[in-house]
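> Fold the stuff below for me.
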Amino acid sequence: MAHASGETCPDYTMESRNDKTITNEREGLNSPERPENQQLVISPVPIQTARAFIAWAQPHLALPAGTAFALGVQTGDGTLAGVMLIGWPTAWAFDDGDTAEVLALATDGTSDASGVLLGAVWPLVREMGYRRLIAYTRIDDPGTDLWDAGFRILPRPIGWHTGSRAGDVTRVLWAIRHAGGRR
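Okay, the predicted model is just below:
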């Protein structure tokens, strides 16, 4: 590059945003295959598909009966990353017609999949007329995604006991409820 005085100066070029984008794409940093770049989408899934996914992702989990519906979360390319089964409460103390229960939740490890499912299910069941949604976690599970979705720990109802069978693990009861209590 020559100045008006005739001197030559080194060519200083600044990297434009487009050059950086192209470099990132070349290196795969903007690729939809990268987990942090994937858009997660909620969709209904057939109950049998959800059951098969749970059996694959968490083979130790016993599949519950009485499922009302299933939700799935998919990545931007349509890959199923997680499922949730919703139904009526398994404990008679909560089977009041106002309460639904998260019966099972399983993911393939995709970041935020369980949080996205939990965040989507409460508005959906509330729209269906339920006033409370409950879920259980193992005592050793911190329940971070439940907490982030608005669930809170509930004390155990009178007469409710867990751990009565060999191999049972103590469970924590979580709930989210519509303001205003019962109808």
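> C-alpha only now, for contacts and for neighbours.
Will do.
> Buried residues, stretch 161-172. List them.
Arg171, Val172 (16 or more other Cα atoms under 10 Å).
> The closest residue in space to Arg156 that isn't next to it in sequence: which element?
Counting by Cα to Cα, 6 or more residues apart in numbering, the nearest residue to Arg156 once its immediate chain neighbours are dropped is Leu173, at 7.1 Å. Secondary structure assignment for Leu173, by DSSP states H and E: strand 171-177.
> So what's the gap between that strand and the chain middle?
In this view, strand 171-177 has its centroid 16 Å away from the chain centroid, taken as Cα atoms, centre = their mean, to the nearest Å.
> same deal with stretch 98-112?
Average the C-alpha atoms of stretch 98-112, do the same for its chain, and the two points are 6 Å apart (Cα atoms, centre = their mean).
> can you list contacts of that stretch?
Stretch 98-112 is contacted from outside by 35-36, 53-54, 57-58, 63-64, 67, 81-90, 113-114, 125, 129-136, 182, using Cα atoms under 8 Å, 6 or more residues apart in numbering.
> That stretch: which residues count as buried?
Buried residues in stretch 98-112, defined by neighbour count with 16+ other Cα under 10 Å: 98-108, 110, 112.
> what's near enough to touch the residue nearest the centre of the chain?
Central residue check for the chain by Cα atoms, centre = their mean: the C-alpha nearest the mean position is that of Ser114, 1.8 Å away. Ser114 makes contacts with Gly82, Leu105, Ala106, Thr107, Asp145, as judged by Cα under 8 Å, 6+ apart.
> let's see this one next to it:
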Amino acid sequence: MLELVPITLKEANAFVERYHRHHKPVVGHKFSIAASDGEKIVGVAIVGRPVSRYLDNGLTLEVNRLCTDGTRNACSFLYSAAWRAARNLGYKKLITYILVSETGSSLKAAGWKCVGECGGKRWNGRSAPKVDLYPAQMKLRFEVEKGGE
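Alright, predicted model coming up:
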């Protein structure tokens, strides 16, 4: 049985550093939460402002990182808990992105909706990193919103 436990950004980032397949830790957040199996942390969700400035309207948050050690149902447990927390803080929408090669089954199980393909394969412009920070694939945006659950 999974239970929700508080976690600091530093602790959540350490978990991401250890277990995430393709992303590094984040710089900031609004809040982080963790799933425990009663003995140890099995997953974390780090929630912050939307990366896209076009979606940063003050009423929307983004799950910037969700990472588990593979424990069954931990992803959907954390997606659901992140939405409850965001909603209780007064936010109207929560978004996240996955790679097109991922199924999104945990998001669907948590009641999120896929709103389509977005993003680009690589960063461009002057601030683009020299080395890709994540796999060069299109992304799928999922969201859940108040009144749409």
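> quick revisit: give me the stretch of structure 2 that the strand holding Leu173 of structure 1 matches.
When strand 171-177 of structure 1 is aligned against structure 2 using TM-score structural alignment, it corresponds to residues 139-145.
> how far apart are the top helix by length along structure 2 and its match in structure 1?
Ranked by number of residues, the top helix in structure 2 under DSSP state H is helix 74-88. In this overlay with structure 1, the average offset of helix 74-88 of structure 2 from its partner residues is 1.0 Å by mean Cα distance after the TM-score superposition for structure 1.
> any idea which helix or strand comes after that helix?
Beyond helix 74-88 of structure 2 on the C-terminal side, the first helix or strand identified by DSSP H and E is strand 93-99.
> The residue mapped onto Asp148 of structure 1 from structure 2 and Lys40 of structure 2, how far apart?
Alignment of Asp148 of structure 1 against structure 2 is given by TM-score structural alignment, with Ala109 as its counterpart. Distance of Ala109 of structure 2 to Lys40 of structure 2, given as Cα to Cα, to the nearest Å: 24 Å.
> Show me what Leu103 of structure 1 aligns to in structure 2.
In the superposition onto structure 2, Leu103 of structure 1 corresponds to Asn64 when matched by TM-score structural alignment.
> quick one, what contacts the residue nearest to Ile176 of structure 1 when sequence neighbours are not counted?
In space, Ile176 of structure 1 comes closest to Phe151 once its chain neighbours are excluded; the distance is 4.5 Å by Cα to Cα, 6+ apart. Applying Cα under 8 Å, 6+ apart, one finds that Phe151 of structure 1 lies in contact with Trp174, Ala175, Ile176.
> compared with structure 2, how much does the strand holding Leu173 of structure 1 deviate?
For strand 171-177 of structure 1, the mean deviation from structure 2 after alignment is 0.5 Å (mean Cα distance after the TM-score superposition for structure 1).
> before we move on, what SS does Thr23 of structure 1 have?
Three-state secondary structure (criterion: DSSP: H, G, I helix; E, B strand; the rest coil) places Thr23 of structure 1 in helix.
> What does it correspond to in structure 2?
Under the pairing rule here (TM-score structural alignment), Thr23 of structure 1 has no equivalent within structure 2.
> Based on its surroundings, how many neighbours for Thr23 of structure 1?
Close neighbours of Thr23 of structure 1, defined as other Cα atoms under 10 Å, add up to 13.
> What of Val27 of structure 2?
Based on other Cα under 10 Å, the number of other residues close to Val27 of structure 2 is 9.
> any idea how far the corresponding residue of structure 1 for it lies from Ile22 of structure 1?
Residue pairing (TM-score structural alignment): Val27 of structure 2 is matched to Ala65 of structure 1. Taking Cα to Cα as the measure, Ala65 of structure 1 and Ile22 of structure 1 are separated by 51 Å.
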